[in-house]
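> Task: produce atomic coordinates for the following.
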Amino acid sequence: MHKAYDTILQSEVSAELASQNSGFEPYRYECSNCGEEVFVAAPYSTRMVAHFRHRSGNNDVECENYLGQYGTISTDSSSRRNNRERAEFYYNNSTKTFSLALRFSENEIQSYEQQSVDFELRTKDSDMPFRVLKINSMNFSPDVPTLIPLNNFSVSYYLSNTLNGASRKYDFLKRGSTPTFFKLSGNDNDFKAKLVRSTVLYTKTQYFVSLHSQYSVPQGVRLPEGIEVGQTFHFNTMNRKFLGYVLSITDKTPSIDCLLKSWGYQLEASETLTLLWPPSYLLDDASIIASDYAYIFSSFELQAHGNINMHSEEIMKFSQGISKVKVKPKTKIFKKNAEIVIDKVAPTVDRYNVITPYKNFASTFTVPDDGTYYLFNHSGVSPLTNGQVVFLTPNSSIVRYEFNFPVGYIYPCLQKELAGEELLEDILAHYKRMEAFDSTRFSTLVLTKTTSKYIEKCKITGSINPVVMQFVEEGRI
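Okay, the predicted model is just below:
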């Protein structure tokens, strides 16, 4: 089939783009027709195109031939056909416990609540559930993970609900002395870490690694160069003893590859993903902003329906890995180790009083003791001290601040603009140069009484002030 539902991006994706973005995590894709799990087949084949295929045991022809509506891919989580839970495992360092995180959509919660459906958690498929939780709006919020503490130890858990009774196995911890990797998020002490469900680890990525034992404290593992260990600690939970590491792998070397292979993992180079703007805060693993758009830096190209649950027209790409994306509810970008969820909230507006700054004019100003004053002029900005006398020159001003808010402006007194006979006398007093008088230049001009008298004098003397002549020609006198 051409496309499937991506439980990580929470939208439909094409098989071609899924293969390009290394989307091979277990349980990630579901059939858009029937809702069962599918995987990317022939991702690197030269004989056939990449496509989604059901796990063995499903030969539904309608599913295999399903293409959906041509040319359209839904980015709405309601396009999901499967009504089963979406589950992840977490480690919480502040409580030193493991949890199962369940997520349901709004439609799923409403449907389950109407039918009074219970969620059930087991350590074995044939056992009685050790945890039962009603699926309703009191216990779950739409598309937000609800954490269920794990008190009963198991290397795998079986999840089901009372509506269909079918259980689904989720692998959790590695057996024996094999460590289990969790991808770390948060600060150094109160971090959370999500179980790495795939077999791929990435360089320059922080991981929490756990080993468990029933009776004795697990022994540490000798790690080769290229693996940096930040913390090592012991803790008890689920009636087991655990050894925990916080580490990152800086280099890809043969010794590291050999060690990880013995644990069932492989190492690849990491990707980088950063929210540049606007500022955000973290809530339920989502970066919350109050803007319609976000600026992203990524070391990889953003591909609509491949590594971001957006349409192509909602992504504007700039140079050097910077992109502008439109933010919708639960906008998600995911490739390899790089993952971010961006959500938008309406900006909160607090009640406030509007302060209208006053304006005064003065030739000199003595700084009073009722605020903070700054002088703005051609030299820049200068702070003023109490009692300081300032002579205001043209194009200068003083601004008064209270609590870093401008509340007043002081400007220099406006100079009187000269006109008519006063302007003529001012020009003659300050500009003494004279030149030969040419009466033809004034023959077509309409002269005022003041300029007519001056021109008559110029005819007698045979000379004229060139500045006055310019002002007369421009009609300014």
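
> From now on I want contacts and neighbour counts done on CA atoms only, so please keep to that.
Fine.

> what helix or strand is Asp201 on?
Slight slip there: residue 201 is Leu, not Asp. Assigned by DSSP states H and E, Leu201 belongs to strand 200-202.

> Surely Gln10 and Met310 touch.
No: in this structure Gln10 lies outside contact range of Met310 using CA atoms under 8 Å: 10.6 Å.

> joint contacts of those two?
By the contact definition CA atoms under 8 Å, 6 or more residues apart in numbering, Gln10 and Met310 are jointly contacted by Thr75.

> is it true that Leu428 lies in a helix?
Yes: counting by DSSP: H, G, I helix; E, B strand; the rest coil, Leu428 falls inside a helix.

> count of residues packed around it?
14 (other CA atoms under 10 Å).

> three-state assignment of Leu259?
Strictly by three-state DSSP, Leu259 counts as helix.

> Another for comparison:
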Amino acid sequence: MRKAYDTFLQSEVSADLATKAGSFEPYRYECAHCGEEVRFAAVGSNSMVPHFRHRSGNSDVECEYYLGQYRAFSTDARSRKSKSERAEFYFDNNTKMFYLGLRLSDDEISDYELRSTTFELRTMPHAAAFYSLRINGRNFSPDVQRMIPIEEFSYNYFLSNTLNDVKRKYEVFNNARNGAPTFFKMQIGDRDYRAKLVRSSVLYTNIPYLVVYQSQYWVPGNVHLPNEINIESSFKFETMGRKFLGKVLTITSKTAQVDSLLLSWGYQLEFSEELTLLWPPSPLVDESILVNADSAYLFSTFELQAQGNINAHSQDLKKIADGISKVPVRSRTKVYRKNAELMIEKREQASDSYSAIPVARKVSRTYIVQDDSTFLFNRSGVSHLNKGMAVLLTPESEIRHFTFGYLDGCVTPSSHDALAGDLLLQDLLMYYKRKETFKWDDYESLELSQTAFQYIESCEKSELINSAAKCFIEEERI
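Next up, the predicted model:
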């Protein structure tokens, strides 16, 4: 099969491009025809092109020859044929507990609810479920993870539902006998983190990880690690009847000693990629960036490949410069390559009809403050006013009233008669004291008013003139 459904990108991908994404987690790829799990085949072969094969060994001819429409790849999450759950395992730093994150689409929730289906979680394939939950619109929201706390310890967990009873095995904790910790990937800069289980065998440099050691009877002791592994913090906690030691660390460089240690734990180390949203500025909610735009600009250290590491068509991707690309923003756009992962969701702009608050406006020379949610705005800044205060409003001042942080009242000063003539001159002489040498030549070409002429005559005697008055006379404002 040349294409399959990628549960991470939530779209169909081509085999040759998907192999370059460098991620081979269990249950990631599904048959585009029947929905069964598939794996890569002929990767690096000189005689065959990369393709997908059923992991179970199923050689269904219809699946093997299924191509769909020629060179057509669906980026719609609804093209998924499988009805199996999409699951990830997490550690939450706030509760110090492990969780199963279960995600279902709107169609899956509706179908399961119609068939009265229940989700079940087990520690052994034939054991009784220690957790069950009815799948319906009350317990699940479309494409939103339902976080289920894990209360029983097991190295492996089996997920199933009562509709098909297929028990899918998820390997979570590494065996403690060889001293191997379990790695959880963190978001850079996230202090109140929810770290996601690394389900592949590949780790990356300069990525923060939470590693956990576990024991049933005693707290795991500290382990000496190479200098290239930077430990930021360590902590101990208990959950599921087990004792755990957690370490937040970053692998700064790739050396023979680090490679040897990770290999003994069942991991390998590769250099990390970078992926950043440049524009527009957008909030991060849970694991998604909410964008109120039709397109976004990304920086990446790798090339964005349609149907390979981004769920978009090639004609919708535009390369702006080296490392900078313009990508479309639809209901959900996802980029995934190695350690770099980014989910962008389209956020519709809120309607203004719900945010318009009427503002009561009033004009007055004085104002008696009615309550403590009142503020005076003027050239000096903003001052909080207390109830009962009498405020004289000056030009360019304003009183504003707020309710629950929203402006709902405004008081401005009544208009004052503008000063002119003798009154304006006297006001200037009273408040502006700077003087300069008087020269008749500066005023010979001006048509002087009577007020200005009389003032200049007095200045001729003193040989000094007020600088502000001079400016107003030159501009013929007196």
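
> that older thread, what's the strand holding Leu201 of structure 1 aligned against in structure 2?
Under the alignment (TM-score structural alignment), strand 200-202 of structure 1 falls on residues 202-204 in structure 2.

> what's the distance between the counterpart of Trp263 of structure 1 in structure 2 and Leu225 of structure 2?
Counting by TM-score structural alignment, Trp263 of structure 1 lines up with Trp265 in structure 2. Trp265 of structure 2 sits 13 Å away from Leu225 of structure 2, going by CA to CA, to the nearest Å.

> Have a look at the two and say which one is more surrounded.
Trp265 (17 against 12).

> isn't the more buried one right up against Ala180?
Yes: using CA under 8 Å, Trp265 of structure 2 is in contact with Ala180, at 4.8 Å.

> Longest helix in structure 2, please.
helix 450-462 (DSSP state H).

> Leu425 of structure 2: what secondary structure?
helix.

> Number of residues surrounding the closest residue to Pro208 of structure 2 other than its chain neighbours?
Nearest residue to Pro208 of structure 2, sequence neighbours excluded (CA to CA, 6 or more residues apart in numbering): Thr250, at 4.8 Å. Using other CA under 10 Å, Thr250 of structure 2 has 18 neighbouring residues.

> And Glu36 of structure 1, by the same measure?
With other CA under 10 Å as criterion, Glu36 of structure 1 counts 20.

> after superposition, how close is the match of strand 200-202 of structure 1 to structure 1?
Stretch 202-204 of structure 2, aligned to structure 1 and superposed, deviates on average by 0.3 Å (mean CA distance after the TM-score superposition for structure 1).

> What are the buried residues along that stretch?
202-204 (16 or more other CA atoms under 10 Å).

> Same list (the residues you listed) but as JSON lines, adding distance to Asp16 of structure 2.
JSON lines is the format used below for those (distance: CA to CA, whole Å):
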{"residue": "Val202", "distance to Asp16 of structure 2": "20"}
{"residue": "Leu203", "distance to Asp16 of structure 2": "23"}
{"residue": "Tyr204", "distance to Asp16 of structure 2": "23"}
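
> Pick out whichever of those residues sits closest to Phe158 of structure 2.
Val202 (22.9 Å; CA to CA).

> Check the gap between the residue minimising distance to the centre of structure 1 and Asn307 of structure 1 for me.
Nearest to the geometric centre of structure 1 sits Leu275, at 3.8 Å (CA atoms, centre = their mean). The spacing between Leu275 of structure 1 and Asn307 of structure 1, counted by CA to CA, is 15 Å.

> Same check on Asp125 of structure 1?
34 Å.

> who's more crowded, these two?
Asn307 (26 against 16).
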